[in-house]
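**Student:** predicted structure and sequence below. I'll ask about it afterward.
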Amino acid sequence: INANDMDEAALQRFQQNQDALSSALSRLMVVVEKYPDLKANEQFRDLSSQLEGTENRIATARRDFNDAAQQYNTHRNKFPTVIVAGLAGFRERPYFTAQAGSEVAPTVDFSTEK
């Protein structure tokens, strides 16, 4: 996602998709809790590893997006650029903000003992 091409409506849709993905992953982890055999499956372990990598890439992309938006906004707001930008219709770019509480991963107990 390019910060220069993102308007507020597109960012809102992007955030909604990210929130839906986080919700789906949380539900998957709840299902896994109920099926201990699934936790021991090698394919599930591979999936868990891939999900962790995906979450890391998403966090990196969010940070890069916000860095690009901040860089754009800083440059746009410098004098005399701010005058020309205002006349030409260049607005500040919005930042990505995650859903409240999304920084805390759901607690999942992979132990087979209950």
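**Tutor:** Cool, the structure landed.
**Student:** only C-alpha atoms from now on, for both contacts and neighbour counts.
**Tutor:** Will do.
**Student:** show me where this structure has helices.
**Tutor:** Remark: helices assigned in the chain by DSSP state H are 8-34, 36-40, 42-76, 81-88.
**Student:** mind giving me the packing neighbours of the second one?
**Tutor:** Looking back up the chat, that one is helix 36-40. Helices and strands touching helix 36-40, by 3 or more CA pairs under 8 Å, 6 or more residues apart in numbering; DSSP states H and E, are helix 8-34.
**Student:** got the helices of the chain as JSON lines, with mean neighbour count and distance to residue 2 columns?
**Tutor:** Listed next are the helices of the chain as JSON lines, based on neighbours: other CA atoms under 10 Å; distance: least, CA to CA, whole Å:
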{"stretch": "helix 8-34", "mean neighbour count": "14", "distance to residue 2": "11"}
{"stretch": "helix 36-40", "mean neighbour count": "14", "distance to residue 2": "38"}
{"stretch": "helix 42-76", "mean neighbour count": "14", "distance to residue 2": "7"}
{"stretch": "helix 81-88", "mean neighbour count": "13", "distance to residue 2": "19"}
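**Student:** want to compare, so here's the second one:
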Amino acid sequence: MRILWMFMLTLLLSGCGYNTFQTNDEQIKASWAEVLNQYQRRADLIPNLVNTVKGYAGHEKEVLLGVTEARAKVGGIQATPELINDPQAFARFQTAQGELTSALSRLLVVTENYPQLKADQNFRDLQAQLEGTENRVTVARNRYIKA
């Protein structure tokens, strides 16, 4: 009889653990989906930012081309929830995102040389949106890491 109770207790406790495992798995997937969403938001802001900068600093072609190429590289990677299960694809994704971040940083440094551009309201709005999105990416990544 005692063995039966031990077996039933073990069975019940293992069921509780399974539910916790499923809940944690769903939290991880939701956190990763949020990371992807914020990266996509950032990628969507880039064409407007490049076009605005191009109007004032068109001769900075190397920097503008770098941003455009980095965005294309990010867009060429299929960002799905399953991406985290493929270490090689995930590494390519992270590398592409890092290159895009670097290209955007170079672009924003170049814009410091153009006071008229910095005074443009559209550029300031785009820059604020980009900064906000970068913060959202950081928060989403931290939530993913904690999940």
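**Tutor:** Ah, there it is. Computed from a prediction, not measured in an experiment: that's the story for all the values here.
**Student:** TM-score for this pair?
**Tutor:** Here the TM-score for the pair of chains, by TM-score structural alignment, normalised by the length of structure 1, is 0.52; 67 aligned residues with a CA RMSD of 1.8 Å.
**Student:** count the neighbours of residue 36 of structure 2 for me.
**Tutor:** The criterion is other CA atoms under 10 Å. On that basis, residue 36 of structure 2 has 18 neighbouring residues.
**Student:** in which helix or strand would I find it?
**Tutor:** Take DSSP states H and E as the rule and residue 36 of structure 2 turns out to sit in helix 2-56.
**Student:** do you know how far the residue positioned nearest the centre of structure 2 is from residue 88 of structure 2?
**Tutor:** Computing the C-alpha centroid of structure 2 and ranking residues by CA atoms, centre = their mean puts residue 39 first, at 3.2 Å. Residue 39 of structure 2 sits 19 Å away from residue 88 of structure 2, going by CA to CA, to the nearest Å.
**Student:** counterpart of residue 40 of structure 1 over in structure 2?
**Tutor:** Residue correspondence, TM-score structural alignment: residue 40 of structure 1 in this structure matches residue 119 in structure 2.
**Student:** am I right that the residue nearest to the centre of structure 2 is in contact with residue 138?
**Tutor:** No: with contact defined as CA atoms under 8 Å, residue 39 of structure 2 does not reach residue 138; the gap is 10.1 Å.
**Student:** who touches both of those two?
**Tutor:** Residues within reach of residue 39 of structure 2 and of residue 138 at once, by CA atoms under 8 Å, 6 or more residues apart in numbering: there are none.
**Student:** excluding its backbone neighbours, what's nearest the residue nearest to the centre of structure 2?
**Tutor:** When the adjacent residues along the chain are set aside, residue 39 of structure 2 lies closest to residue 137, with 6.6 Å between them (CA to CA, 6 or more residues apart in numbering).
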